[in-house]
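*Asks:* fold the stuff below for me.
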Amino acid sequence: MANLRDIRDRISSVKSTQQITRAMKMVAAARLRKAQDRMTDARPYTYKIREVVKNLTERSNSDNPLFRTSENPENVLIIVLGSDRGLCGGFNTNLFRIVENKIHDHFSGHMKNGNLSMICFGKKAYDYFRTRKYPVIDHKIGFFDQLKYENVTDVMNGIIAEFKEGTYDEVYLAYNEFKSVIAQNRRFEFILPITYETDKVTVPEFPSIFEKKVKNKEVTDKPESESKKTGLKPDVDYLYEPDPDTILDYILPLYVNVQLWQASLESYAAEQGARMTAMDSATENAGDIISDLQLKYNQARQAAITTEISEIVSGAEALSE
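*Replies:* Predicted structure coming up:
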């Protein structure tokens, strides 16, 4: 059995760790409150701009390059949103495993041919994929410390320009969507080229590269009865100034930027929730360890006292004889 000094040192060490985890939990809880407010405030705008793009697309025959699809996409870009710091449970590893599975299942040929590229947001994402020899062409460390819309547009506008030039045929986005403080949804979404489904406003989670939805240019001729079957609202006449095509040319880059902005807000809030949960669990575990060590300390102390008493009694008996 360990001596009393060793046990006391361990108890002191665990108590120090417990203070750190408790403080980190409180910091994460404070950040989570602000992150949740920003995320929930942005959601209505994000959902509405999706609806606006969908309605405009139905009424337009625009040939905007952001609609450009390829039957055999060669160059693929994957954007991964991780975190800069650890101690947040499975927040990063669970998402990274899903990204790896998607790459192995759908893009293994692209990776072998050198046609797969990755951009990693957060130090953990960059370190994970770089050390595993994935083709990381760019990384953003400290991005979430200064989470601003301007920083998102700087990144996304460059990607949009490269997509228009044909550098990439498809762009995907992987991130953790905030579900609750203790749970996140891992998302792997198809963001470029822009597609939509006639019965949904939201972007599909992950359409297969062989079964992608393409822009339907004949939706405007759909009869009202068919719209009712699909659950769409009846067609409504709008006045456009100057015209739907011009409005689309302006709003589509904004739409893509908003997708990355909302994903960044979701990811940051999910990170704080995961860290708060992990640190709360660590604090409780430290308390359990301290209780066990305290019990061992008391047992060792009792054994030491018993041994001393036995030695004193034995010595007294020896002297009396």
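*Asks:* when you work out contacts or count neighbours from here on, use the C-alpha atoms and nothing else.
*Replies:* Noted.
*Asks:* correct me if wrong: residue 99 contacts residue 176.
*Replies:* No: contact between residue 99 and residue 176 fails when scored by CA atoms under 8 Å: they sit 11.5 Å apart.
*Asks:* these two: which is more packed in?
*Replies:* residue 176 (27 against 22; other CA atoms under 10 Å).
*Asks:* for the more buried one, give me its contacts.
*Replies:* Residues in contact with residue 176 (CA atoms under 8 Å, 6 or more residues apart in numbering) are 81, 91, 95, 184, 185, 186, 187, 263, 266, 267, 270.
*Asks:* try residue 301
*Replies:* residue 4.
*Asks:* list the buried residues for stretch 116-135?
*Replies:* 116-126, 128-130, 134-135 (16 or more other CA atoms under 10 Å).
*Asks:* chain center to that stretch, what's the gap?
*Replies:* Distance, stretch centre to chain centre, for stretch 116-135: 14 Å (CA atoms, centre = their mean, to the nearest Å).
*Asks:* now the end-to-end length of it.
*Replies:* Separation of the first and last residues of stretch 116-135 by CA to CA, to the nearest Å is 7 Å.
*Asks:* next: stretch 121-138.
*Replies:* Taking CA to CA, stretch 121-138 runs 9 Å from one end to the other.
*Asks:* need the residues that contact that stretch.
*Replies:* 79-86, 92, 96, 111, 114, 116-120, 139-144.
*Asks:* show me where this structure has helices.
*Replies:* 4-58, 91-106, 108-112, 123-131, 149-165, 224-230, 244-320 (DSSP state H).
*Asks:* make TSV from the ones you listed and add distance to residue 66 to it.
*Replies:* Shown next, in TSV, are the helices of the chain (distance: least, CA to CA, whole Å):
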stretch	distance to residue 66
helix 4-58	12
helix 91-106	22
helix 108-112	21
helix 123-131	27
helix 149-165	7
helix 224-230	26
helix 244-320	8
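*Asks:* out of these, flag the one nearest residue 68.
*Replies:* Across the helices of the chain, residue 68 has its closest neighbour in helix 149-165 (8.4 Å, CA to CA).
*Asks:* how about that closest one: buried residues?
*Replies:* 152, 153, 156, 159, 160, 163, 164.
*Asks:* ok, now which ones touch the fifth one?
*Replies:* The neighbourhood of residue 160, defined by CA under 8 Å, 6+ apart, consists of 66, 253.
*Asks:* compare with the first, here's sequence two:
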Amino acid sequence: MANLRDIRTRISAVKTTMQVTSAMKMISAARLKKAQDDVDHIRPYTSHLIGIINDLVSTYPDVKINYTFPGKGEKIVLFVLASDRGLCGAFNANVVKAVQKLLKGELKDDYKNGNVEIRVMGKQAWKMLRSRNINPRILEEGQLSDPAYSKISMLADELIDEYDLGILKKAIVVYNSFINAAVQEVQVQQFLPVSIPEIKPNKAISEYILEPNQQTIVNSLMPKALRSLFYQVVLESIASEHGARMTSMHKATDNADALTKELQLLYNKARQSTITNELIEITSGAEALKK
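*Replies:* Alright, predicted model coming up:
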């Protein structure tokens, strides 16, 4: 009977866990919907903003783009985006692995010379990096739960100001890009200096009258484009987190359900065995009384 009691306890514990994982899956699914809508809204805006700058530069060769040349400083900022909470599979671990690969490869010499400054958004990445003897300098808290543009853009402005002041050489962002609910792809993206893709000249834009002039317009659009790009990166990471957690909790719920069925089958077999043994004992006792 002790064995049956243990199995019943395990079944009860697994069912409780399954209820928790199922609830977390539904919560993540609801949050994912909003986060995915935010990503779908910001992507066209950022794309069109960069497109306007491309069109102006390709149409007017004399126009120069700021923030496209290596900074005059020596400092390299590595901005790492992850999550504040766990239970999202390999979401955080993949980002940390990408950071380690950078520090051992492309940024090896700068890291040894102390020129790499790591800034983190996400407590889980902060803990994981420190456990690997990598000490981030700044932890940005409260941004993931409330990703307001006014707050996120201030982080981008800090990088832009350091670049303008000649402190920053370049800034790199490591994050998970949102593909779909089940797929997130780690991206190592250079934020500064920015890379503007080359496109064919747009003759249509030359038909417009631009005031005060093309260069002034590009100079005013570039900081806005950089803020939007940084904001998009944060939204991509948040959507990826909810997608990863929903997928992880879905798998955990399925595993708990399968384990419950296995334990129930084991319980039935053990109970049947116990009943059979009791019947044998009763039969044996009755036979003994007859003799």
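*Asks:* just give me the residue closest to the centre of the first structure.
*Replies:* Taking CA atoms, centre = their mean as the criterion, residue 176 is the residue nearest the geometric centre of the first structure, at 2.5 Å.
*Asks:* which of the contacts of residue 176 of the first structure sit farthest apart?
*Replies:* Taking CA to CA, no two of the contacts of residue 176 of the first structure sit farther apart than 91 and 263, at 14.5 Å.
*Asks:* those two - which one has more neighbours?
*Replies:* A direct count of neighbours by other CA under 10 Å for residue 91 of the first structure and residue 263 places residue 91 higher, at 26 against 21.
*Asks:* which one, of the helices of the first structure, ends up nearest to residue 236 of the first structure?
*Replies:* That would be helix 4-58 among the helices of the first structure, by CA to CA, at 9.7 Å.
*Asks:* now the closest one, how far from the centre of its chain.
*Replies:* On CA atoms, centre = their mean, the centre of helix 4-58 of the first structure falls 12 Å from that of its chain.
*Asks:* ok, stretch 127-138 of the second structure next?
*Replies:* Going by CA atoms, centre = their mean, where stretch 127-138 of the second structure is centred and where its chain is centred differ by 17 Å.
*Asks:* start to end distance for that stretch?
*Replies:* 12 Å.
*Asks:* same deal with stretch 75-90 of the second structure?
*Replies:* 30 Å.
*Asks:* show me which residues of that stretch are buried.
*Replies:* Those would be 75-84, 87-89, for stretch 75-90 of the second structure by 16+ other CA under 10 Å.
*Asks:* biggest separation within those, which pair?
*Replies:* 75 and 87 (34.1 Å).
*Asks:* in TSV: the buried residues of stretch 75-90 of the second structure, plus distance to residue 49 of the second structure.
*Replies:* TSV is the format used below for the buried residues of stretch 75-90 of the second structure (distance: CA to CA, whole Å):
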residue	distance to residue 49 of the second structure
75	28
76	26
77	25
78	25
79	23
80	25
81	24
82	26
83	28
84	31
87	36
88	33
89	35
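*Asks:* ok, those residues vs residue 253 of the second structure, which is closest?
*Replies:* Taking these together and measuring to residue 253 of the second structure by CA to CA, the closest member is residue 87, at 12.5 Å.
*Asks:* show me the contacts for the closest one.
*Replies:* 245, 248, 249.
*Asks:* give me that answer again for 6 Å
*Replies:* Residues near residue 87 of the second structure by CA atoms under 6 Å, 6 or more residues apart in numbering: none.
*Asks:* state the distance from residue 267 of the first structure to residue 178 of the first structure.
*Replies:* In terms of CA to CA, residue 267 of the first structure sits 7 Å off from residue 178 of the first structure.
*Asks:* what about these two, which has more around it?
*Replies:* residue 267 (27 against 24).
*Asks:* excluding chain neighbours, what is closest to the aligned residue in the second structure for that one?
*Replies:* Mapped onto the second structure by TM-score structural alignment, residue 267 of the first structure lines up with residue 237. The shortest distance from residue 237 of the second structure to any non-neighbouring residue, by CA to CA, 6 or more residues apart in numbering, is to residue 176 (5.1 Å).
*Asks:* again with residue 197 of the second structure
*Replies:* The shortest distance from residue 197 of the second structure to any non-neighbouring residue, by CA to CA, 6+ apart, is to residue 54 (7.8 Å).
*Asks:* and for the one you found, the neighbour number?
*Replies:* Residue 54 of the second structure has 21 nearby residues by other CA under 10 Å.
*Asks:* alignment lookup: it to the first structure.
*Replies:* Checking TM-score structural alignment: residue 54 of the second structure goes with residue 54.
*Asks:* the closest residue to residue 98 of the first structure other than its chain neighbours: neighbour count?
*Replies:* Sequence neighbours aside, residue 186 is the residue nearest to residue 98 of the first structure in space, at 7.8 Å (criterion: CA to CA, 6+ apart). Using other CA under 10 Å, the number of residues around residue 186 of the first structure comes to 20.
*Asks:* how about the contacts made by the counterpart of residue 287 of the second structure in the first structure?
*Replies:* Under the alignment (TM-score structural alignment), residue 287 of the second structure pairs with residue 317 in the first structure. With contacts defined as CA under 6 Å, 6+ apart, residue 317 of the first structure has no neighbours.
*Asks:* over to residue 276 of the second structure?
*Replies:* Counted by CA under 6 Å, 6+ apart, residue 276 of the second structure has zero contacts.
*Asks:* against residue 282 of the second structure, how distant is it?
*Replies:* Counting by CA to CA, the gap from residue 276 of the second structure to residue 282 of the second structure is 10 Å.
*Asks:* cool, and residue 72 of the second structure?
*Replies:* Here the criterion is CA to CA. By it, residue 72 of the second structure lies 92 Å from residue 282 of the second structure.
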